[in-house]
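Asks: Have a look at this prediction, sequence included:
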Amino acid sequence: MNFTEKAWEIFNRSIADYHVSNDVNAEIQNPYDESDLIAHLLYKKNWIDTVQWHLEDIIRDPEIDPVEALRIKRWIDQSNQERTDMVEYIDSWFLQKYADVQVASGAKINTESPAWAVDRFSILALKIYHMREEANRTDASSEHISQCQTKLNTLLEQHQDLSTAIEELIQDIASGKKYMKVYKQMKMYNDEELNPVLRGKK
């Protein structure tokens, strides 16, 4: 099993586990311990994405209480920070795994790190899960189902293409044809010293 096959299996397990309760307050029960660190990180990454997916649904309720909306908005902000942190942990795993690779002369850098591609892969798993739900609805119009099936087919094609692209990137890094550089996101809005609004509240 290659990396993307393993990641896809883990992402779908996380999504299925979440939907047992389908509750944004459910606590993660990560079945992978840190002896398989990448599996542990991938499951946690997708769980964060899955909870946030449903928070984004909830906050769009036009009748939501404004106080509750603000609470969820701040929850989403925290989730975005956790998501970024997980991407950086996954990139650290890749950096360590390929630390001893001899970079070839003329090696190129990719526009995104492996973990940011994995981030898109995790979100894609959620899109496919929920679009498949829509395509299989029995209470929707035939037009809705047809449109969702068309979208699902495109997402499934994207799964194949993104899987291939990620595998090729990993192979290029492993062979020294490409090299990794990881830039910490350095988000400013959560930092009391960098966000002028927060700084003014100190």
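Replies: Here it is on my side, so go on.
Asks: For the rest of this, base every contact and every neighbour count on C-alpha atoms.
Replies: Will do.
Asks: Distance-wise, check Trp116 relative to Lys73.
Replies: Distance from Trp116 to Lys73, counting by Cα to Cα, to the nearest Å: 23 Å.
Asks: Structure two is appended below for comparative analysis:
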Amino acid sequence: MEKSPIGVAPIVVEHLTRLQTEAVERWHREPIDDPYSGFESLVCQQHQQNFRLWHAEDEARDRLATDRQLAKVKRSIDGLNQARNDLIEKLDDAITAMLHEGGVSVDEQASINTETPGSVIDRLSIMSLRRFHYREQLDRDDVDADHRQTVTNRVTLCEQQHHDLAHSLQELLDDLFAGRKRHKTYRQMKMYNDPSLNPAIYRSRQAGSLDVRRL
């Protein structure tokens, strides 16, 4: 990888947010795909988990769903959320590799950000979904003027927050690739999907083993 000019990251946040926005719109019309490569492909894969999660969360709140259907959706949400978090880590690992390949040296006094770039990319992904679905509400013909005004106000707020977050991420990336800030991957270390760490799983397995022995 070629070294970037001091203070300029090889990752352009505007390209990533455009990817997320266009993908959300496309995936509501066509099958989920990943036509990208390199870091953008990782961003797309992470974005896919949020897209699936968003709609699974909607299904989980369907008051007409049966208990069996809700249990199935809940298990799906757990798996998607685990994949989502794993991909946040992969995004941060990829940035670590890019910094190493670019020969970036970090100032000894450099500080660490409270949030990693991978986590911010995740937030931007969710924000792109929120923006799409709020705009979708404006197309409904079964709502009144108050509802439309509330949604319009929220769309405006979403746009402001999205702009601020994207701008802050670009500043962070530029600081990282200029060596003005330190970068590291923070491991999520989720416990609930690990059979050896979740008491509800390992205790039920232990109880099952005891029952088998009694037989």
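Replies: Great, that's in hand. The model shown is predicted, which means the values in this text are computed figures rather than measured ones.
Asks: how about the strands in the first structure?
Replies: 108-109, 178-179 (DSSP state E).
Asks: would you list the ones you listed in TSV and tack on mean neighbour count and distance to Ile123 of the first structure?
Replies: Listed next are the strands of the first structure as TSV, based on neighbours: other Cα atoms under 10 Å; distance: least, Cα to Cα, whole Å:
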stretch	mean neighbour count	distance to Ile123 of the first structure
strand 108-109	14	24
strand 178-179	21	25
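Asks: Could I get the full set of helices for the first structure?
Replies: Using DSSP state H, the helices of the first structure run over 3-21, 37-59, 66-97, 114-135, 142-175, 196-201.
Asks: Among those, which comes closest to Ala104 of the first structure?
Replies: helix 142-175 (8.1 Å; Cα to Cα).
Asks: elements contacting the closest one?
Replies: Helix 142-175 of the first structure sits against helix 3-21, helix 114-135, strand 178-179, with contacts defined as 3 or more Cα pairs under 8 Å, 6 or more residues apart in numbering; DSSP states H and E.
Asks: Swap in 10 Å and give it another go.
Replies: helix 3-21, helix 66-97, strand 108-109, helix 114-135, strand 178-179 (3 or more Cα pairs under 10 Å, 6 or more residues apart in numbering; DSSP states H and E).
Asks: Please identify the most buried of the ones you listed.
Replies: Among these, ranked by average contacts under mean count of other Cα atoms under 10 Å, first place goes to strand 178-179 (a mean of 21).
Asks: Mean deviation, that strand versus the second structure?
Replies: Taking mean Cα distance after the TM-score superposition for the first structure, the mean distance separating strand 178-179 of the first structure from the aligned residues in the second structure is 0.5 Å.
Asks: returning to what we had before: can you list the strands of the first structure in CSV and add distance to Asp191 of the first structure?
Replies: Output for the strands of the first structure, formatted as CSV (distance: least, Cα to Cα, whole Å):
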stretch, distance to Asp191 of the first structure
strand 108-109, 30
strand 178-179, 31
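Asks: give me the number of residues near Ala26 of the first structure?
Replies: 12 (other Cα atoms under 10 Å).
Asks: excluding its backbone neighbours, what's nearest it?
Replies: Leaving aside its sequence neighbours, Ala26 of the first structure sits nearest to Tyr18 (Cα to Cα, 6 or more residues apart in numbering; 7.7 Å).
Asks: Tell me the spacing between that neighbour and Leu126 of the first structure.
Replies: Taken as Cα to Cα, the span from Tyr18 of the first structure to Leu126 of the first structure is 11 Å.
Asks: Give the residues shared as contacts by those two.
Replies: By the contact definition Cα atoms under 10 Å, 6 or more residues apart in numbering, Tyr18 of the first structure and Leu126 are jointly contacted by Asn12, Asn46, Thr50.
Asks: wait, the last one sits on Arg13?
Replies: No - look at Thr50 of the first structure against Arg13 with Cα atoms under 10 Å: they stay out of range, at 11.3 Å.
Asks: Spit out the residues that contact these two alike.
Replies: In contact with both Thr50 of the first structure and Arg13: His19, using Cα under 10 Å, 6+ apart.
Asks: Grab the most central residue of the second structure for me.
Replies: Centroid-nearest residue in the second structure: Asp122, 2.8 Å away (criterion: Cα atoms, centre = their mean).
Asks: What residue in the first structure is paired with that residue?
Replies: With TM-score structural alignment as the criterion, the equivalent of Asp122 of the second structure in the first structure is Asp119.
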